[in-house]
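[1] below is the structure, and that's it, no one-letter string:
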């Protein structure tokens, strides 16, 4: 029995890139041997075991063949006779098809180290097209290693295009698509994920609402980059640069979906695009089974982002109603996330990436002002329904005071 560290841990070790998960492949063993050594079985489709102490995954070397559609359409074969090379050839990329023994010797039958040097994401074999999930995985790797200069090999991009055109992507479950996409959104260059998917034709299959933004013009005096799709990617870059969380990044990604629905005779203006965006944002979230909190922020940013941009000029009552809709009293974190997403939208424009966005601090100050006014601070003679009305009145008055201070500062 021989044990090898495989996959991402080997790749990142050779790159000097941080990694946390370790996966192992076991050659020359049977399930019975693994059980006798105290390993705990966890695999359903093929034998995977947890180490009795470290709880790291150890999988028996296996081969596989396509036997159906989609991500689960495979039959696996495990046997002590399966070699390390046979196990590695079923993997997606050459840089993921390397193994290392406990002495640090690297086994690289498919030139993964060469492709690390060349900064290429290249498929191991033509069996790549048997698994549609690999289209998303390669796009995610492109997003992860973009800063290191990695790019998708032309021949691999061609196979990804073949998969996109085959209809196989439609066999992916919403859970798998969301899992890969949510992980990609948290990469340092999440925009590259969507750009690679667009390049191979997968974006229009899996995210037609986002794909539809490319080629839609905007007014150049407000959007020097002009193209709505480019603006969306630039805004997402801002969210990544700032290190914002998943909810904010997803909200930024879908905030302008309504612009793809603007009537052609109104272009390049996008009147009412916020309202038009509600339906496509809802459809994306429902199709991918996006978590509720993520969906709620996305809808709020879609519907209200222009109000945030106009915050300094809003009447106190209008600003109060905006904060109310954002659930300021119960969920101040929602207001903060909303502000972050809107700031990314403002800065996701060509030449305006570093432009000041005073609206952000103004809304944060407004949030604190209204939250500091509590029922226990009201006069004791205020009773019943009058309490709610008095609280609203005082909060609006406080926002009026904040607005006056802001105007003095700006003068």
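    Perfect, thanks for sending it. Please read all numbers here as calculations on a predicted model, not as lab measurements.

[2] from now on I want contacts and neighbour counts done on CA atoms only, so please keep to that.
    Noted.

[3] what sits against residue 190?
    140, 143-144, 184, 236-237, 240 (C-alpha atoms under 8 Å, 6 or more residues apart in numbering).

[4] residue 126 versus that one, what's the distance?
    Remark: distance between residue 190 and residue 126 (C-alpha to C-alpha, to the nearest Å) = 27 Å.

[5] follow-up on the earlier one: out of the contacts of residue 190, who's the most crowded?
    residue 236 (30 neighbours; other C-alpha atoms under 10 Å).

[6] and it, how far is that from residue 348?
    7 Å.

[7] and the strand or helix carrying residue 163, how far out from the chain middle?
    Using DSSP states H and E, residue 163 maps to helix 154-166. Chain-centre distance of helix 154-166: 22 Å, with C-alpha atoms, centre = their mean, to the nearest Å.

[8] what's next to it, contact-wise?
    With contact meaning C-alpha under 8 Å, 6+ apart, helix 154-166 is reached by 121-123, 128-129, 132, 135, 169, 200-202, 205.

[9] at 6 Å what do you get?
    With contact meaning C-alpha atoms under 6 Å, 6 or more residues apart in numbering, helix 154-166 is reached by 122-123, 135, 200-202.

[10] go on, stretch 334-353?
    Under C-alpha under 6 Å, 6+ apart, the answer for stretch 334-353 is 223-225, 231, 234-235, 238-239, 248, 252, 305, 360.

[11] quick one: it to chain centroid distance?
    With C-alpha atoms, centre = their mean, you get 16 Å for stretch 334-353.

[12] in that stretch, what's buried?
    Neighbour counts over stretch 334-353 (16 or more other C-alpha atoms under 10 Å) mark 334-350, 353 as buried.

[13] repeat that for stretch 26-39.
    Quick answer for stretch 26-39 (16+ other C-alpha under 10 Å): 26-31, 34, 39.

[14] again, but for stretch 58-68
    58-64, 66.

[15] can you pick the most crowded of the contacts of stretch 334-353?
    In the contacts of stretch 334-353, the most neighbours by other C-alpha under 10 Å go to residue 239, 33 neighbours.

[16] in addition, the following structure is provided for comparison:
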């Protein structure tokens, strides 16, 4: 029995990055031997065991053979005769196909260390085409490391898309990889790779169609809607904002892909269509509720929020109510963050002031400060309580506006 550290831990150590998790491969062992050593089995699709003391995962060396479509269409073989090189050969990228033995010696049969130096993402072998999740992982690693995709690897990804492999990805796995990629330092790189190989058009067609859609240069120096959305997303990432904020930034302009530009000044039309697209996308990729709700809010309200300083107090109060700002103040703050990203995700405008956010937060706090309980107690006709509270909040907003 021999134990090796494999995968991301070896890669990150060579890159000088912090090693968060360590994965281990065991060569020359049987499940019975692992149990005899005190390991606890946890694997469903292949033999994985937890170390009796550290609880780290140890997987028996294995090979995989394609037996069906999609992510789960594999037959796994794990036995003592599977070598370390066999196990590494099934991995996606050369930079993830390295190992280190218990003495710290590097085992690199597929040139991963050289590709790290070249800053290149390259597939290990032809078996790469057998698992469509690898396209998403490739795109995610491009976002994480700012590495280039090797031409032959991009060609394989295009072949996989043409074969329809990505159409068989389960939604939960798509979302899991997208969520990880969205949380990278420059997530736009992930979508660049997905677009280049054709996968984005299959997985997120609502987003893919935005490239080539022109925007008015008066407000958008970058002109192209797809370019703008990527800038908005990267700005949200640069502020280390939450996943739901980044996802909302990604989805905020989906309506422009199906709305003629001449209708954009009316706002409501592309917002209405955009909300329908956001909801359809979230349903298809099984986005969690917090991401779905914020994305819908941002798509529906971002143009209104941009005009907040021009609104009457009654309209501002209606906006706060629609956004449920008083009951969900933290979500309202994230909504404003996404709008800030939209305003600053434009060429040359990354540092422009955005007073709308501070103003609306002050409005939220002023409306929240109204003592609804005291108003209810003082109102004889209980049917009039909602209107009395509304008028009190409206007065608070008007006082705030006059104090500016």
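    Okay, I see it. Keep in mind that this is a model prediction, so the values were computed, not measured.

[17] pull the most distant pair out of the contacts of stretch 334-353 of the first structure.
    Using C-alpha to C-alpha, the two most remote members of the contacts of stretch 334-353 of the first structure are 224 and 248, lying 23.7 Å apart.

[18] how far away is the counterpart of residue 231 of the first structure in the second structure from residue 337 of the second structure?
    Under the alignment (TM-score structural alignment), residue 231 of the first structure maps onto residue 228 of the second structure. Distance check for residue 228 of the second structure against residue 337 of the second structure: by C-alpha to C-alpha, it reads 16 Å.

[19] from what I see, residue 96 of the first structure and residue 5 are in contact.
    No: using C-alpha atoms under 6 Å, residue 96 of the first structure is not in contact with residue 5, being 11.1 Å away.

[20] between the two, which has more neighbouring residues?
    residue 96 (25 against 20).

[21] got a list of what that one touches?
    7-8.

[22] aligned to it, what sits in the second structure?
    Under TM-score structural alignment, residue 96 of the first structure pairs with residue 96 in the second structure.

[23] could you check how far that match is from residue 9 of the second structure?
    Applying C-alpha to C-alpha to residue 96 of the second structure and residue 9 of the second structure gives a distance of 9 Å.

[24] ok, back up a step: got JSON lines for the buried residues of stretch 58-68 of the first structure, with distance to residue 313 of the first structure and secondary structure too?
    Output for these, formatted as JSON lines (distance: C-alpha to C-alpha, whole Å; DSSP: H, G, I helix; E, B strand; the rest coil):
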{"residue": "58", "distance to residue 313 of the first structure": "60", "secondary structure": "strand"}
{"residue": "59", "distance to residue 313 of the first structure": "61", "secondary structure": "strand"}
{"residue": "60", "distance to residue 313 of the first structure": "64", "secondary structure": "strand"}
{"residue": "61", "distance to residue 313 of the first structure": "65", "secondary structure": "coil"}
{"residue": "62", "distance to residue 313 of the first structure": "64", "secondary structure": "strand"}
{"residue": "63", "distance to residue 313 of the first structure": "64", "secondary structure": "strand"}
{"residue": "64", "distance to residue 313 of the first structure": "62", "secondary structure": "strand"}
{"residue": "66", "distance to residue 313 of the first structure": "60", "secondary structure": "strand"}
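
[25] may I ask which two of those residues are separated the most?
    The widest separation within the buried residues of stretch 58-68 of the first structure (C-alpha to C-alpha) is 23.0 Å, between 58 and 66.

[26] quick check, residue 98 of the second structure in contact with residue 110.
    No: applying C-alpha under 6 Å as the test, residue 98 of the second structure and residue 110 come out as separate, 7.8 Å apart.

[27] any chance of JSON lines for the buried residues of stretch 58-68 of the first structure, columns distance to residue 290 of the first structure?
    Output for the buried residues of stretch 58-68 of the first structure, formatted as JSON lines (distance: C-alpha to C-alpha, whole Å):
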{"residue": "58", "distance to residue 290 of the first structure": "31"}
{"residue": "59", "distance to residue 290 of the first structure": "31"}
{"residue": "60", "distance to residue 290 of the first structure": "34"}
{"residue": "61", "distance to residue 290 of the first structure": "35"}
{"residue": "62", "distance to residue 290 of the first structure": "34"}
{"residue": "63", "distance to residue 290 of the first structure": "34"}
{"residue": "64", "distance to residue 290 of the first structure": "31"}
{"residue": "66", "distance to residue 290 of the first structure": "29"}
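
[28] what's the closest non-adjacent residue to residue 86 of the first structure?
    Distance criterion C-alpha to C-alpha, 6 or more residues apart in numbering; nearest residue to residue 86 of the first structure, sequence neighbours excluded, is residue 63 at 6.4 Å.

[29] next step: the buried residues of stretch 26-39 of the first structure restricted to helices.
    31, 34 (DSSP state H).

[30] of all the buried residues of stretch 26-39 of the first structure, which comes closest to residue 213 of the first structure?
    Once C-alpha to C-alpha is applied, the member of these that ends up nearest residue 213 of the first structure is residue 26, at 47.3 Å.

[31] how near is that closest one to residue 83 of the first structure?
    10 Å.

[32] one more: residue 329 of the first structure?
    According to C-alpha to C-alpha, residue 329 of the first structure stands 61 Å off from residue 83 of the first structure.

[33] likewise for residue 278 of the first structure?
    Distance of residue 278 of the first structure to residue 83 of the first structure, computed by C-alpha to C-alpha: 53 Å.

[34] what does residue 301 of the first structure give?
    53 Å.

[35] same deal with residue 225 of the first structure?
    Following C-alpha to C-alpha, the distance that separates residue 225 of the first structure from residue 83 of the first structure is 53 Å.

[36] got it, and residue 5 of the first structure?
    Look at residue 5 of the first structure and residue 83 of the first structure: by C-alpha to C-alpha, they are 15 Å apart.

[37] equivalent analysis for residue 313 of the first structure, please.
    Separation of residue 313 of the first structure from residue 83 of the first structure (C-alpha to C-alpha): 69 Å.

[38] do a quick rundown of the strands in the stretch 101-250 of the first structure.
    Here the stretch 101-250 of the first structure has its strands, by DSSP state E, counting those that start in this stretch, at 106-107, 120-121, 151-152.

[39] let me have those in JSON lines, adding mean neighbour count and distance to residue 47 of the first structure as columns.
    Listed next are the strands of the stretch 101-250 of the first structure as JSON lines, based on neighbours: other C-alpha atoms under 10 Å; distance: least, C-alpha to C-alpha, whole Å:
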{"stretch": "strand 106-107", "mean neighbour count": "18", "distance to residue 47 of the first structure": "23"}
{"stretch": "strand 120-121", "mean neighbour count": "24", "distance to residue 47 of the first structure": "28"}
{"stretch": "strand 151-152", "mean neighbour count": "20", "distance to residue 47 of the first structure": "32"}
